[in-house]
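> Sequence first, then the predicted structure, then my questions.
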Amino acid sequence: MRVMGIETSCDETAVSVIEAPAGTQPVGRILSNTVYSQLAEHRRFGGVVPEIAARAHLERIDGLVAQALDEAGVGLADLDGIAATGGPGLIGGVMVGVMTAKALAFAHDKPFIAVNHLEGHALSVRLTEPVAFPYLLLLVSGGHCQLLTVRGPGDFTRLGTTIDDAAGECFDKTAKLLGLGFPGGPAVEKAAVGGDPKRFALPRPMWRKPGCDFSFSGLKTAVRQTGEKLPAGDRQAVADLCASFQRTVGDVFADRCTNALGLAPSATLVVAGGVAANVYLRGRLEEVAASHGATLVAPPVRLCTDNGAMIAWAGAERLRLGQVDTLDFRPRPRWPLDPAAANRV
């Protein structure tokens, strides 16, 4: 089964073609995975500008579709389905991807699959690793921070979420406050190398409290207040603060995942999303998983950030179950994985 995936929810325009095995088995093959990063367009603003992002998607999408097909060595007639991120995300960008996928599906009589962007991250590990359902997932990105039980496509139970800001957003804001550039995650991780993680005592929101919810707004405030007191030009102090910040986030992740594994025991702990690319945080989560007799599994770093391959794979998982969409699907700026949990917030 060959499926094209289109991802345009934020600041990456991405198109991929993957090949999925028959049945419902994990581990597929990436035939192409083209990505145009808009970092240059947004860096001078210190963050993503929705209008600029939408325009860049519109300008690049057709060329990336052609490139993905060429690199995969297939034509549109060879595809079994066309998937696109249907939300959540910046609605202008989501509309570009959805309308492109609809047009291709209609013109070539192919099934159209609208994929929840978060489900793309949630299922991406099964594209490269033989992970069986169910598993516990820590989904951490610039806009989301959740703990969920994953039983299959469209079948999620949310155990906890952030009550204010996402972990990735906290990384971005820390990098901006310290003048490290954008995007913040890689910048903070790089700056933390050689830093003293014990120099600054930062607050650990929700630490040792019941449940699995997160909070990062207080940590952001503490980083700002601490950063304002640092001597100008003291690069070691910046490294120490980044290392202390990273350690604090690791403490919070470890504490929340410990609670989640107690509430919903699982043999597998999966971490996905952009923040999952952080090597230090992966190490902390490996310790937590091992202490509960579980195994930590994460997608390759290139599949942690937004990409078309994860959308194509999620589309293939749904297509194998007959979960396709009609062409009147409406793009969604918000789309919770567990609607029941969203209604309880």
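Right, received. Where do you want to start?

> C-alpha only now, for contacts and for neighbours.
Fine.

> Give me the buried stretch members for the lengthiest helix in the chain, please.
Assignment by DSSP state H gives helix 235-263 as the longest helix of the chain. Buried positions in helix 235-263, judged by neighbour count with 16 or more other C-alpha atoms under 10 Å: 237-261.

> What helix or strand is Leu319 located in?
In this assignment (DSSP states H and E), Leu319 forms part of helix 308-320.

> Would you mind pulling up the elements that that helix packs against?
On a contact count with 3 or more C-alpha pairs under 8 Å, 6 or more residues apart in numbering; DSSP states H and E, helix 308-320 meets strand 2-7, strand 12-19, strand 29-37, strand 81-87, strand 112-116, helix 117-123.

> next up, a second structure to put side by side with the first:
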Amino acid sequence: MICLGIETSCDETSIAVIERKTDLSLPTILYHKIFTQDEHIKFGGVVPEVASRGHLQILPAMFQDFIDNSKVKMKDISHIATTTGPGLIGCLTVGSQFGKGLALANDIPFISVNHIKAHILSVKINNKIDFPYVAILTSGGHCQIILVNGYNDMTILSATADDSAGEVLDKVARMLNLSPPNGATIEECADEFTTSNEKLLENLFKQPKFKIENTMSFSGFKSKARQFINQHPNILKDDKLKSDFCKTFQVAVFKHIIETTSNSIVKLDGIDTIAIVGGVAKNKLLLTSLKNKTPKNRIAAPPSNRCSDNGVMISCEGIKNFCSVNIFDPNFCSPSLST
């Protein structure tokens, strides 16, 4: 089976073509391209209308690149899969309509894919992982801890009550005038200097406490960060202070995720693997901290270049859906689709 997958849920445009002998075998990636729209930097965040129009321009050119430079021909494609939710409705519509057009023109089955499920299962693409496992999904739009018992058997153990971890990382990067304003530049800034402001930053971020067990919250970290930056405007010009602040901020945010994960799995039996998926999974501090906190568990993550939104995970989930006849309405697009 050879599947062409299309991802356009937010500001990344991606096409991937993968081959699998069976729905359970490890895939061979025959083609994969990702394009991230940089024009959102000047707006300080993703503008849905701009993102939709960006996909409309990029997707045909990317598909043409596949046609011109790949050894795979359209006649070899067994089916086409696209993200149909969750995400920005305009972006989802562009990708799904493009995929449906290709499927109709070439008489190929069209498969809808749940973007969240694709992320959660993406860790199995390059890792032999048995069910059950626990997945930490952390990105700009989501932060959940999920018990994964099977391809279509998932239970949310914990979720954020407000902002996602990736969202607060992006927003604090913007407050610090980092460019581009995202979690990756927070990580880069944190690694720039050795700590020299322990006294000033000591106990700056307190861990949130909720009456509802295992509920996460990240808005308090964002509010405290804004308060500190307003009280210490010199941080925008003091690179050492900025670096130390980023380091302290990361530690606090990731500690909250890791402690919640630890509390969520303490009563679960048979959990050998904890997977980290989503854009924030690229962060080395998060991976290292989780390994240190849970030494008895295997920690797995997708390759760093496939933690963010990508077509490979959509292609793989498309094959799985096709083989299990787990195909929901192909005319359906939902910005709020969940696990």
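Structure received. Owing to the predicted nature of the structure, the values given are computational and were not obtained by experimental measurement.

> Give me the TM-score for these two chains.
The TM-score (TM-score structural alignment, normalised by the length of structure 2) is 0.93; 332 aligned residues with a C-alpha RMSD of 1.8 Å.

> Average offset of the longest helix of structure 1 relative to structure 2?
Superposed on structure 2, helix 235-263 of structure 1 shows a mean distance of 1.0 Å to its aligned residues (mean C-alpha distance after the TM-score superposition for structure 1).

> Residue range in structure 2 corresponding to that helix, please.
Alignment of helix 235-263 of structure 1 against structure 2: residues 239-267, by TM-score structural alignment.

> Show the contacting residues for the counterpart of Gly143 of structure 1 in structure 2.
Structural correspondence for Gly143 of structure 1 with respect to structure 2 (TM-score structural alignment): Gly141. Contacts for Gly141 of structure 2 (C-alpha atoms under 8 Å, 6 or more residues apart in numbering) come out as 164, 166-167.

> which element is Gly141 of structure 2 on?
Counting by DSSP H and E, Gly141 of structure 2 is part of no helix or strand.

> For structure 2, which segments are assigned as helices?
Using DSSP H, helices in structure 2 cover 48-69, 89-106, 115-122, 165-175, 183-190, 198-201, 219-231, 239-265, 284-293, 311-324.

> so which of those helices gets nearest Leu4 of structure 2?
Judged by C-alpha to C-alpha, the one of the helices of structure 2 that comes nearest to Leu4 of structure 2 is helix 311-324, at 5.8 Å.

> relative to strand 2-7, how tilted is the closest one?
120 degrees (axes from the mean of the first three to the mean of the last three C-alpha atoms, to 10 degrees).

> Report the distance from helix 311-324 of structure 2 to the chain centre.
Distance of helix 311-324 of structure 2 from its chain centroid, counting by C-alpha atoms, centre = their mean, to the nearest Å, is 17 Å.

> in structure 1, what residues pair with that helix?
Going by TM-score structural alignment, helix 311-324 of structure 2 sits over residues 308-321 in structure 1.

> Centroid-wise, who is the farthest residue in structure 2?
Distance to the chain centre peaks in structure 2 at Lys199, reaching 34.4 Å (criterion: C-alpha atoms, centre = their mean).

> what do we get in structure 2 for Leu64 of structure 1?
Superposed on structure 2 with TM-score structural alignment, Leu64 of structure 1 falls opposite Met62.

> Isn't that match up against Ala16?
No. Taking contacts as C-alpha atoms under 8 Å, Met62 of structure 2 lies outside contact range of Ala16: 10.1 Å.

> so what sits against both of the two?
Lys33.

> Between these two, which is the more surrounded one?
Taking other C-alpha atoms under 10 Å, Met62 of structure 2 and Ala16 do not tie; Ala16 has more neighbours (25 against 19).

> Check the spacing between the more buried one and Pro302 of structure 2 real quick.
Counting by C-alpha to C-alpha, to the nearest Å, the gap from Ala16 of structure 2 to Pro302 of structure 2 is 16 Å.

> got the contact list for the residue minimising distance to the centre of structure 1?
When structure 1 is reduced to its mean C-alpha position, the nearest residue by C-alpha atoms, centre = their mean turns out to be Gly273, at 2.6 Å. Going by C-alpha under 8 Å, 6+ apart, Gly273 of structure 1 touches 121, 139-141, 304-306.

> can we see that at 6 Å?
121, 139-141, 304-305 (C-alpha atoms under 6 Å, 6 or more residues apart in numbering).

> To which residue of structure 2 is it aligned?
When structure 2 is aligned by TM-score structural alignment, Gly273 of structure 1 is paired with Gly278.

> now Pro153 of structure 1
Using TM-score structural alignment, the equivalent of Pro153 of structure 1 in structure 2 is Tyr151.

> can you count the residues close to the closest residue to its match other than its chain neighbours?
Among residues not flanking Tyr151 of structure 2 along the chain, Leu121 sits closest, at 7.6 Å (C-alpha to C-alpha, 6 or more residues apart in numbering). Neighbour count for Leu121 of structure 2, taken as other C-alpha under 10 Å: 21.

> residue in structure 1 matching Leu121 of structure 2?
Under the alignment by TM-score structural alignment, Leu121 of structure 2 pairs with Leu123 in structure 1.

> From Gly168 of structure 1, how far out is its match?
Between Leu123 of structure 1 and Gly168 of structure 1 the computed distance is 19 Å (C-alpha to C-alpha).

> contacting residues around stretch 187-199 of structure 2?
243-244, 246-247.

> again, only using 10 Å
Residues outside stretch 187-199 of structure 2 that contact it (C-alpha atoms under 10 Å, 6 or more residues apart in numbering): 169, 173, 178, 183-185, 239-250, 282-285.

> for stretch 49-57 of structure 2, same thing?
7-14, 35-40, 48, 61-62, 88-95, 98.

> Looking at the alignment, what corresponds to His108 of structure 1 in structure 2?
His108 of structure 1 maps onto Asn106 in structure 2, by TM-score structural alignment.

> what number of residues lie near that match?
For Asn106 of structure 2, using other C-alpha under 10 Å, the count is 13.

> And the one 5 residues further on, by the same measure?
Look at Ile111 of structure 2: counted by other C-alpha under 10 Å, it has 31 neighbours.

> now it: how far from Ile67 of structure 2?
From Ile111 of structure 2 to Ile67 of structure 2 the distance is 21 Å (C-alpha to C-alpha).

> ditto for Val266 of structure 2
50 Å.

> So Thr226 of structure 1 sits against Pro203, correct?
No. Look at Thr226 of structure 1 against Pro203 with C-alpha atoms under 10 Å: they stay out of range, at 11.5 Å.

> Of those two, which one has the most company?
Between Thr226 of structure 1 and Pro203, Pro203 has the larger neighbour count (other C-alpha under 10 Å), namely 18 against 14.
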